[in-house]
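Novice: Turn this into a structure:
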Amino acid sequence: MNDNDISEKMRSEMVKNAHYRMDESSRMISICLDQIGEKEVWARPNNISNSVGNLILHLCGNIRQYAIASLGQTQDTRDRDSEFSAREGLNKKELFAKLRDTVEEAKSVMENTPVSELIRPREVQGFSFSGIGIITHVVEHYSYHTGQIAFWTKQLKNADLGFYDGVDLNVKNSDT
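Specialist: This next block holds a predicted model:
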């Protein structure tokens, strides 16, 4: 196997795993949205915290800015302040559709990003990242806010969200 084949295999594996993690976050957010009411989607635990609706808008803005605009080399049109200032707006179904569409577009960009763009540095939001750094940021940022959404949903409902119902999480690692 030559270096180009190895690089392409590594690119493909990284993208596949990023997609898996993003799909897991989407799955968990969907479960949370199913548990809360329309009014609760815009409820805030206090004046300095964000609602589930704000967090979903924020995720869409961040994923669009990093993955779609920067990695995909399109115009950055993000209005970050509006993500946090909203107090109402889209309903649960509309919010999840916006998130799902944003994530799918970002995954498409990742899938079509050549190795040369994964190692090229660029400026995003005042920070310098390679394409690999952008993908890493998008995945970890999505996961971070998914955890906040899950925590707030648990606070609202005082219930286990069942993210891994039917899965034995005590299975030991194996060499495969």
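
Novice: hey, let's count contacts and neighbours off CA atoms from now on
Specialist: OK.

Novice: what number of residues lie near E13?
Specialist: A count of nearby residues for E13, using other C-alpha atoms under 10 Å, gives 12.

Novice: Mind giving me the packing neighbours of the strand or helix carrying it?
Specialist: E13 belongs to helix 3-35 when assigned by DSSP states H and E. Applying 3 or more C-alpha pairs under 8 Å, 6 or more residues apart in numbering; DSSP states H and E, one finds that helix 3-35 contacts helix 92-111, helix 115-119, helix 131-157.

Novice: In JSON lines, list those helices along with distance to D34 and mean neighbour count.
Specialist: Shown next, in JSON lines, are the helices and strands packed on helix 3-35 (distance: least, C-alpha to C-alpha, whole Å; neighbours: other C-alpha atoms under 10 Å):
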{"stretch": "helix 92-111", "distance to D34": "9", "mean neighbour count": "18"}
{"stretch": "helix 115-119", "distance to D34": "36", "mean neighbour count": "15"}
{"stretch": "helix 131-157", "distance to D34": "10", "mean neighbour count": "19"}
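
Novice: Distance to N2 added to these, as a markdown table?
Specialist: Supplementary listing: the helices and strands packed on helix 3-35 in a markdown table, determined by distance: least, C-alpha to C-alpha, whole Å:
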| stretch | distance to N2 |
| --- | --- |
| helix 92-111 | 21 |
| helix 115-119 | 14 |
| helix 131-157 | 21 |
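
Novice: right, so of the ones you listed, which gets closest to D5?
Specialist: In terms of C-alpha to C-alpha, the element of the helices and strands packed on helix 3-35 nearest to D5 is helix 115-119, at 10.8 Å.

Novice: so is E123 in a helix, a strand, or just coil?
Specialist: Assigned with DSSP: H, G, I helix; E, B strand; the rest coil, E123 falls in the strand class.

Novice: Surely it and I134 touch.
Specialist: No: using C-alpha atoms under 8 Å, E123 is not in contact with I134; the gap is 10.0 Å.

Novice: circling back to that earlier point, quick check: angle from the helix holding E13 to helix 92-111?
Specialist: 180 degrees (axes from the mean of the first three to the mean of the last three C-alpha atoms, to 10 degrees).

Novice: To compare against the first, here's the next sequence to fold:
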Amino acid sequence: MDDGSDRMSMLGDEFIAEARRQLDASAGTIRHCLAQLDDGQVWWRPREGMNSVGNLLLHLAGNLGQRFGSVIGGEPDDRDRLGEFTERGPIPKEDLIRRFEEAVGRADGVLAGLSADRLGETRRYGLLAGAVERPVLTIVLQTLTHLGGHTQEIVQLTRQQLGERYAYMQPAGVPPRPDPKS
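Specialist: This next block holds a predicted model:
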């Protein structure tokens, strides 16, 4: 290989490693929020036309499974996108967590199996009439951006319900903040 090919391969490998870190970070934040919510809070919505954390978990499991498992990984696509948003539960929190964790695990497995040169391969995805061809790298980036946005939505819904009882995540290597009340 020449220097240009080596550099592109290194960049591709770094992109895949960072994608896996971002997937893990978003999943960790979602786990942190779910640990603070009970089943009723998971299905609470600020108003009828908005999503609950439960709907968002179903949606993220469906999106990760479709994009990583089907579009990139070639598995059959059995997603029910409409059902992700119309479900009103109560599916138990443990079942939602299991579905989400399975989708995250499959996504991480697909990422772990990618090579830098596969990032440039194209895949067709989207609704039949609006399907588009995109490089695998673009699909990964769009999917993780989507995951990050909904992760922050889950944080907001959790904080909205818990108020002062919300426990902030402690970044690795940072000592806990002192309690201002002590």
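
Novice: What's the local residue count around Q35 of structure 1?
Specialist: Using other C-alpha under 10 Å, Q35 of structure 1 has 16 other residues around it.

Novice: Now do the same contact list for the residue most central in space within structure 2.
Specialist: Nearest to the geometric centre of structure 2 sits L147, at 3.7 Å (C-alpha atoms, centre = their mean). L147 of structure 2 makes contact with 23, 26, 60, according to C-alpha atoms under 8 Å, 6 or more residues apart in numbering.

Novice: Most neighbours among those, which one is it?
Specialist: Most surrounded of the contacts of L147 of structure 2: other C-alpha under 10 Å gives L60, at 23 neighbours.

Novice: which element follows the strand or helix carrying it toward the C-terminus?
Specialist: For L60 of structure 2, the element it lies in under DSSP H and E is helix 53-64. Tracing the chain past helix 53-64 of structure 2, the next element assigned as helix or strand by DSSP H and E is helix 81-86.

Novice: which of the residues in that following helix are buried?
Specialist: Across helix 81-86 of structure 2, burial judged by 16 or more other C-alpha atoms under 10 Å covers 84-85.

Novice: what's the mean distance for it versus structure 1?
Specialist: Helix 81-86 of structure 2, aligned to structure 1 and superposed, deviates on average by 0.5 Å (mean C-alpha distance after the TM-score superposition for structure 1).

Novice: Just want the angle from the helix holding E13 of structure 1 to helix 52-63.
Specialist: Using the same axes, to 10 degrees: helix 3-35 of structure 1 against helix 52-63 is 170 degrees.

Novice: ok, S51 of structure 1 touching K39?
Specialist: No: with contact defined as C-alpha under 8 Å, S51 of structure 1 and K39 do not form a contacting pair (10.2 Å).

Novice: Compare these two (neighbour count), which wins?
Specialist: For S51 of structure 1 versus K39, neighbours defined as other C-alpha under 10 Å are more numerous around S51 (24 against 10).

Novice: Now do the contacts for that one.
Specialist: For S51 of structure 1, the contacting residues are 41-45, by C-alpha under 8 Å, 6+ apart.

Novice: Let me know the closest of the residues you listed to A86 of structure 1.
Specialist: For the contacts of S51 of structure 1, the minimum distance to A86 of structure 1 (C-alpha to C-alpha) is 8.6 Å, reached by W42.

Novice: Aligned to Y164 of structure 1, what sits in structure 2?
Specialist: Using TM-score structural alignment, the partner of Y164 of structure 1 in structure 2 is Q170.

Novice: three-state assignment of that match?
Specialist: Three-state assignment for Q170 of structure 2 (three-state DSSP): coil.

Novice: these two touch, right, R78 of structure 1 and I68?
Specialist: No: using C-alpha under 8 Å as the test, R78 of structure 1 is too far from I68 to be in contact (11.0 Å).

Novice: higher neighbour count, these two?
Specialist: Ranked by neighbour count (other C-alpha under 10 Å), R78 of structure 1 and I68 place I68 first, with 23 against 16.

Novice: Find the nearest non-adjacent residue to the aligned partner of that one in structure 2, please.
Specialist: By TM-score structural alignment, I68 of structure 1 lines up with G69 in structure 2. Nearest non-adjacent residue to G69 of structure 2, counting by C-alpha to C-alpha, 6 or more residues apart in numbering: E75, 5.5 Å away.

Novice: Likewise for H145 of structure 1?
Specialist: Excluding its sequence neighbours, the residue lying closest to H145 of structure 1 (C-alpha to C-alpha, 6+ apart) is L55, at 6.7 Å.

Novice: How many neighbouring residues does the one you found have?
Specialist: Per other C-alpha under 10 Å, the neighbour tally for L55 of structure 1 reads 21.

Novice: Run through the residues that contact it.
Specialist: Counting by C-alpha under 8 Å, 6+ apart, L55 of structure 1 touches 83-84, 145, 149.

Novice: how much space between the match of I68 of structure 1 and R98 of structure 2?
Specialist: Taking C-alpha to C-alpha, to the nearest Å as the criterion, G69 of structure 2 is separated from R98 of structure 2 by 16 Å.
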